[in-house]
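A.B. asks: pasted the sequence and its predicted model underneath.
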Amino acid sequence: RTNNLGPMWAYILAHENAVPLWRSLMGPTKVFRARHSDPDSIRGAYGLTDTRNTTHGSDSPASASREIAFFFPEFDERRWYEQDEPRLRRGQLFYSPEERVHRVLRAQEADVT
């Protein structure tokens, strides 16, 4: 998505502790605080102001579910946990350079590779 500030990307991060890990990488929401207390964080290194702090991350799994539904209306979270997430844990993934994302191999694709 592009706006007057430039390109924007939205991703779904899949990890057992995705929310706290991503929030740790982002650093404090307030850019001034991030620059002083966590200068190697994303916001500490690249944030401009508190409203232009370069990144966003959900603050809880419930918020993540709401935000995923907003940005990715075609994503079926229940199906992910029932079908795709077990494949992720088994390492049945491939990287799509065109889409710049990791994809879970479907059964028919696993037979081909």
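C.D. replies: Done, it's in.
A.B. asks: when you work out contacts or count neighbours from here on, use the C-alpha atoms and nothing else.
C.D. replies: OK.
A.B. asks: show me where the chain has helices.
C.D. replies: Using DSSP state H, the helices of the chain run over 18-26, 31-37, 42-46, 61-71, 77-79, 85-89, 107-112.
A.B. asks: try this one next to it:
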Amino acid sequence: MVFEQTFIMIKPDGVQRGFIGKILSRFEEKGLKFLAMKLITIDDETARRHYEEHLGKPFYDGLVEYITSGPVLVAVLAGDEAISIVRKLVGATDPKDALCGTIRGDLAIDIGRNVIHASDSPASATREIELYFDEAEILRYSRIDEEWLYEA
């Protein structure tokens, strides 16, 4: 079965607060599959490319400074409708609007420190995956539980 791929990033505040395992387990428990993952520190150029859609906005420089301030975990996830499922699990961008039970609703308070990023569209997912991963880093495999997750 071919699944949709999406990208997530546990931001510096999520890493520093010790939420990596807690966040990753939510995606696995839902039935999503990790295809790639690494802990990195983002350089200035990559950060500017990641946030290029916000260039010229008053918060742009702050975003770049924040995302380069410490280690982040980047990952590629796969599953049927993975992008929309991940976005629902992550919750609203502003944690004040995020529902309880979502990652941001449970773990964040401030929009500027909202713990996690998730791609919002297939185009964004492709662009972000290519920004952080070489094709050789993305694994292709089947998990044994896929027959119990998806109806044939």
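C.D. replies: Now that the structure is in, tell me what you want to look at. Note that this is a predicted model, so its numbers are computed, not measured.
A.B. asks: can you pull the TM-score for these?
C.D. replies: With the length set by TM-score structural alignment, normalised by the length of the first structure, the two chains reach a TM-score of 0.60; 79 aligned residues with a C-alpha RMSD of 2.4 Å.
A.B. asks: one step back: of the helices of the first structure, which is nearest residue 9 of the first structure?
C.D. replies: Between residue 9 of the first structure and those, the tightest spacing by C-alpha to C-alpha is seen for helix 61-71, at 10.0 Å.
A.B. asks: residues of the closest one that come out buried?
C.D. replies: Neighbour-count burial for helix 61-71 of the first structure, counted by 16 or more other C-alpha atoms under 10 Å, picks out 64, 67-68.
A.B. asks: quick revisit: reformat the helices of the first structure as a markdown table; add distance to residue 7 of the first structure.
C.D. replies: Compiled in a markdown table, the helices of the first structure are given as follows (distance: least, C-alpha to C-alpha, whole Å):
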| stretch | distance to residue 7 of the first structure |
| --- | --- |
| helix 18-26 | 18 |
| helix 31-37 | 20 |
| helix 42-46 | 15 |
| helix 61-71 | 15 |
| helix 77-79 | 26 |
| helix 85-89 | 29 |
| helix 107-112 | 32 |
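A.B. asks: just name the most buried of those helices.
C.D. replies: Scoring the helices of the first structure by mean neighbour count under mean count of other C-alpha atoms under 10 Å gives helix 42-46 as the most buried, with a mean of 22.
A.B. asks: and that one, which stretch of the second structure?
C.D. replies: Under TM-score structural alignment, helix 42-46 of the first structure corresponds to residues 103-107 of the second structure.
A.B. asks: comparing that stretch with the first structure, how large is the average distance?
C.D. replies: Averaged over the aligned pairs, stretch 103-107 of the second structure sits 0.8 Å from the first structure after superposition, using mean C-alpha distance after the TM-score superposition for the first structure.
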